[in-house]
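Chemist: Turn this into a model:
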Amino acid sequence: MVNCNGQKMKTLIKNALLPMLTCVSVSSVASNANSGVGINLTGLNYWSSQWTTIDVMKHASNGSGQLWATSNARTYEYNTGDQLLLDLDEQGWPRSLPPMTDDSPFHYVTTIIFHDNPHYAQGEYVVLYEGEGELRYSGPELVSSSPGRDVVRMTEDSYFHLQIHSTDPNNLGDHIRNIRIIAPGGSCSTALTDYALSAQDCDSPNMFIPFEQSYMQRVFHPLFLQDMSQFRTLRFMQLLNTIDNPIENWSARPKYDYASWGLKGGTPLEVAILMSNKLKAEGWYNLPARVNDDYIQQFARLLKLTTDNQSDVYIELGNEIWNNAWPYINDALYMQEQGKKMWPNTHHHDIEYRMNYYGMRSAQMCDIVKQEFAEQASRVKCVMGGQAGVPWINQQALSCPIYASGTNQQCAQNMDILAVGSYFAGYYANERYLDILTSWAADPVTGVDNLFTELYSDLLRSLTYNADEPAWWQAPANGALAQAKENISGNLQLAQQYNLMLAAYEGGQHLTYAGDSREGREAINESLFLAANRDARMATAFIDHLSDWRDSGAGLFMVFESTGRWDRWGAFPLKEYQAQTREDAVKFDAVLSFVEQNPCWWANCERTISPVDEPIVLPPSDPVTPPPIVEPEPEPEPTPVPTIEVISSPLFDTNGVMLNWQLNDSLNSVVFKIYRNEQLIFHTTDEQFKDHWQPLNVDLKYRVDAVEKMSNSVVASQTIVTKAGDSEPPRAPELLTIESNGQYGVKLHWQMSEDNNGIKLYKIIRNGQMYTHTSDNYFEDPWPPQGTVSYALYAQDFAGNLSDLSQSVSIQISYK
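Modeler: Presented below is the predicted three-dimensional model:
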């Protein structure tokens, strides 16, 4: 197990020896309630070294932002590019495949689970699926196979490609679908961050819950949650794939039940919300730059309905709209062109159109979200993103003079935060220093020393200063950290001018050539930039920078970023791979040390939240033998047989079931095991359980067993049958009446139907055929057909359930 104090034993995981702790108790992980630091999360993809989800199918893709590669068995071509020919269901699973003939453009489909990724968890993965067909695995070894369940083994230095070679072979509509690939391991308790490789790592083997049984409840890997548990706020910009995301409409957003969450559209919002809820963290949500007002409104409703109402939420439109680098420039040009279209008869610089339009849309987004939150509007923290080194750009978005000239309202009026990227040492990658850094890289030990010297002094300035060049072209006078501190001060003054908090949407070191490997840059990156990020002096630099930020009076700092591999694009992640220990990840350790030693420092920043973790359920100690009884005792009354009463209620928002139960016994050493359709899915010491995202209108059989832990015997049990979510249809509409409208049409009126979760619409049936629908309880048909015309109604609720058909009414229509 992890997260407990006691004797260590070591269990080998890829590239690391993870401490596995055997102990008698577990305390809750450190709370993030009063942390002053948040973190940007890396995205879901097949090369990620971060173990975000237990179901690794959720980060699958074909390598081009789509789910499936269309593969040809004759030519061995991995991807023929025939995605438009795929027959996919709503969740992205192929319903059919072309015949195995030479003239078929492709024969099977492939998706990548792991590739170019040495840091996956080694061990046995359980592949679960529904339907009929043939799955094949390229990379892992097939250990066992049975209908609906395969087991494959991943060993060192491998890869994992999943292939569907046939589906629905009998043409019964039973295609292969709902594939889940469950990572090795499990837990010994219900604590979110509890992790064990096997039952042998638990204090008692029968406490072990394999991920195969708990993945739907847990969703996220315990080791990932452990790493994130001390961060106050989670920024989902990369997870949601915000940059250059083309989504405009709410209906086009990624869905929670889709086969993968690692595609071009980004991870579903529901996943980000669930993650922040589990960690009791504040969520920072970056919406795509092109979304319309309806998207923003629907997003706000979802957010208010599903987030913890004790936590603030941060809302930001796009990311770095000021940035002209690829791929940021695509969103930037969109904003720029929209600004020119909105103010066609004005004459301004491109950046002014861009930032004014961005400021306007940010303010409009903020208004929509706060209106939807209504009485909870104070929870919403609206963010205006800016550029740390050029406060004038930020001024354009906040004051938005082009927009304000027609509205007399600056865009900062309803905002809460000005956010900038607080980085240091980015100027090292300037081309004018290339020769100097090349010489440093030739002697890496001295070169890294020089690099750290420049953080605190003017080494580069002394080597390059030219009085004939402008001041902004020179290296900073006192080094990289002093320059970052100056940027903080300038932006803080601007934020205070508008009564806003200054936050860092990202921050940390910025040693990168951004993928450019020309002219010796690759050697500099390897010998200096990456080496410096592994050096203990980088931990000191991080703490110094965070301290400068805290001491300035600025607010929340969002470090960039969680866990990911380091390469020619830089070493931004705090950890290089999931199993890397805190001691080996100097930046990660530095940030957590700062969090632990520096509670949040701005006004009213304290939060009251319960701890993230729950204690492990432990067996009681051996009973003490009582002394011999001298006097005979009266014969005790018969002990009543323990019974358990289970009741269920629907969870409308998550298509789930809430189970509550009560045990009529005061047993202190009982754990409750929950079964769905005879399969163990969870155990807990609580007396309630939520089972989310179940199919609607299907009988679900739940059994709750009360198990005495010492003997592992069932002392009470009850089984109930229920349905998930809104599986109850509305009552049929009643009192339907019809009358002429005085011209050629008719008026219908009826009594509103009753439903357990509200009526969405009424479907109007005319002459036995579906005609139209309305959300009102009346309808006027201006031009019905001549002759006898009949009408009847169905009521439909928000889950899509239809009522019985109402009674029919009819009328004679004549246009003569």
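Chemist: C-alpha from now on. contacts and neighbour counts both.
Modeler: Will do.
Chemist: Phe224: what's it in contact with?
Modeler: 50-52, 578 (CA atoms under 8 Å, 6 or more residues apart in numbering).
Chemist: whoops, I mixed them up, Ile181
Modeler: For Ile181, the contacting residues are 55-57, 125-128, by CA under 8 Å, 6+ apart.
Chemist: Ok, Arg301 next?
Modeler: Contacts were defined as CA under 8 Å, 6+ apart; by that measure Arg301 touches 372-373.
Chemist: Distance check, it against Glu372.
Modeler: Remark: distance between Arg301 and Glu372 (CA to CA, to the nearest Å) = 6 Å.
Chemist: list residues touching both of the two?
Modeler: Both Arg301 and Glu372 lack any common contact, where contact means CA under 8 Å, 6+ apart.
Chemist: re earlier: keep only those of the contacts of Ile181 that are in strands.
Modeler: When the contacts of Ile181 are checked against strands using DSSP state E, the ones located there are 125-128.
Chemist: of these, buried ones?
Modeler: 125-128 (16 or more other CA atoms under 10 Å).
Chemist: Could you also give me the structure for this next sequence, so I can compare it with the first?
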Amino acid sequence: MKILPLLGAMAMALLSCHAEGKFPVGINLGQNSDYTPMFPFADAMKNARGWARVDKRYEAGGVSLNPQGWPLEDAAIVINAAVPDLAGVYQLKFRGPASVSAPDGGKVEDYQYDSGTRISTARVIVPERQTLLSLAFQQTEGGVTDVELLRDLPADGPFTKVFLESLKPFGTLRFMDWMRTNGSKQVSWADRTTMGSAVWTRPNGVPIEICVDLCNKLHADAWFCIPHLADEGYIREFARLVKARLDPGLKVYVEYSNELWNFQFPQTNYFKAKATEAFDAKVRAGEMEESRRNQELYAMLWDMEALSAAKALKIFRDEFADNARLIPVIGSQSANPYVTKSYLRSGVLDGVISAVAIAPYFGHFLGSKKDADRTLAEGIEGVFARLGEDIDSSNKKAIESNAAIAAEKNLRLVAYEGGQHLTPSSGDKERDKQLNELFIAANRDPRMGEIYKRSAANWAAAGGGEFVYYSHVSAYGMSGYWGLIENMQQTSTPKLDAVKTIASGNFETSDKK
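Modeler: Model (predicted):
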């Protein structure tokens, strides 16, 4: 077995896991937002957009808020937008008097106000096929607080039961999107979302406590991402909270920010600006030649990111006292193993991280400007043929290369994200529309499940460990087809069914490839 010399004891542990009939599968939770068809919380207010002026309810902002985010004046708020299956009778409760309306449809009935407790209650009735729900609070006495809008869904604590049920197949939950890691502006511990915050969407996502409680309820390992601007106090309190609140039998993956190699994200450009500043200073001091900018700038960038990651992850190490359940990781670029080498080169991460994490997506090129015409000409048969070629060639090679680099440092290889990466990106509106229709069909096709199993088999053969798919639930469209399911009513899709099968340790496909 060729992976044994490469990965030694780590590969043996993985094979033992397979022998028990299981494979470590996780899931990325999508952004908690008004437009995500997730329905995670019994209280629909927790996925609301943000308070706005009554006459501009779709644009969060423009009203005075208290420190917890409640309005100090008349205000409106979008609860859900472009989301199916909103119908039902919601129970509304809040503090303070108000005239309440549902300006985008629905009825507010049986409003009552208790002047002694200053508590208002009402029922909000949303009809069938309504996809937009908002509330307006007028004639208030300095705004309203503690607004709660309970869904017409069975609940278990703060979570809806349908949400909990949908997550049961997954052994690890990654909270990168749920906590809005990309472009985070959080610096101090006071900046974070708290349990008392009015909404758990923008700007900083879901409270850490809720993430931990979700893992405890599902007995799933947690995967957290540290905001790139967070100071030492923030990181230390983060670590202490997780250590104290999470079931001690669960593992904690911790990652510094997200995709620091990816220049689509503000955190990467933040470090690029710092590296550029440092390089320019060396040029001015005569320590560096301008002609070496392209080579040296990126080396400095990767070194800076590795050092910042090491400092942040070391704080978690200190707080957990090197407890074996803590798994600090460095996220790297799957398709470019040189980035992985560069992060590990200086040695600052030695003794700090336990794993290298990559995202071995496949098929991203099929919607590109270069390949779009061929993709459309070959149709869905061609899509699956080329996806198969990708996972058995360049994708497989990238996984094996990263595994070898990790093994040189005695590190595990895990996947922070992964799955199909079909996106219409040809640059031509009409072509992208056609690609979108084709890619939606491909993601709903049973053959996509077969591709997922083939990809997982390659991952396991290379010694890969935990594979955290991207993502849980999302509507399909021009921005991608990320969800294993498209809405919370789906309990079976080709991708979801395949991942469940993979989790059982079975990678066998119907075509035996």
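Chemist: so how many other residues sit close to the aligned partner of Phe424 of structure 1 in structure 2?
Modeler: Aligned counterpart of Phe424 of structure 1 in structure 2: Phe362 (TM-score structural alignment). Burial of Phe362 of structure 2 is recorded as 25 neighbouring residues (other CA atoms under 10 Å).
Chemist: re earlier: which among the contacts of Ile181 of structure 1 gets closest to Val151 of structure 1?
Modeler: Distances from the contacts of Ile181 of structure 1 to Val151 of structure 1 were compared by CA to CA; the smallest belongs to Val126, at 4.6 Å.
Chemist: Residue in structure 2 paired with that closest one?
Modeler: In structure 2, Val126 of structure 1 lines up with Gln91, judged by TM-score structural alignment.
Chemist: right, and that match touches Val124 too?
Modeler: Yes: A contact is recorded between Gln91 of structure 2 and Val124 when judged using CA atoms under 8 Å, the distance being 6.4 Å.
Chemist: what sits against Asp213 of structure 2?
Modeler: Under the criterion of CA under 8 Å, 6+ apart, the contact list for Asp213 of structure 2 reads 245-246.
Chemist: could you say which helix or strand contains it?
Modeler: helix 208-218 (DSSP states H and E).
Chemist: Following the chain past that helix, name the next helix or strand.
Modeler: Counting by DSSP H and E, what follows helix 208-218 of structure 2 is strand 221-226.
Chemist: Run the contacts of Phe224 of structure 1 past structure 2 and keep the common ones.
Modeler: With both residues aligned by TM-score structural alignment, their matches' CA atoms under 8 Å as the criterion, the subset of those whose aligned partners also touch in structure 2 is 50-52, 578.
Chemist: Name the nearest of the residues you listed relative to Ile647 of structure 1.
Modeler: Sorting those by distance to Ile647 of structure 1 puts Thr52 at the head of the list, at 33.7 Å, by CA to CA.
Chemist: residues contacting the most centrally placed residue in structure 2?
Modeler: If you average the C-alpha coordinates of structure 2 and look for the closest C-alpha using CA atoms, centre = their mean, you land on Asp177, 3.2 Å from that point. Applying CA under 8 Å, 6+ apart, we find Asp177 of structure 2 in contact with 28-32, 205.
Chemist: what lines up against it once you look at structure 1?
Modeler: When structure 1 is aligned by TM-score structural alignment, the residue opposite Asp177 of structure 2 is Gln238.
Chemist: and if you look at Ser257 of structure 2?
Modeler: For Ser257 of structure 2, the aligned residue in structure 1 is Gly318 (criterion: TM-score structural alignment).
Chemist: Isn't that match up against Tyr285?
Modeler: No: in this structure, Gly318 of structure 1 is not within contact of Tyr285 by CA under 8 Å, at 9.4 Å.
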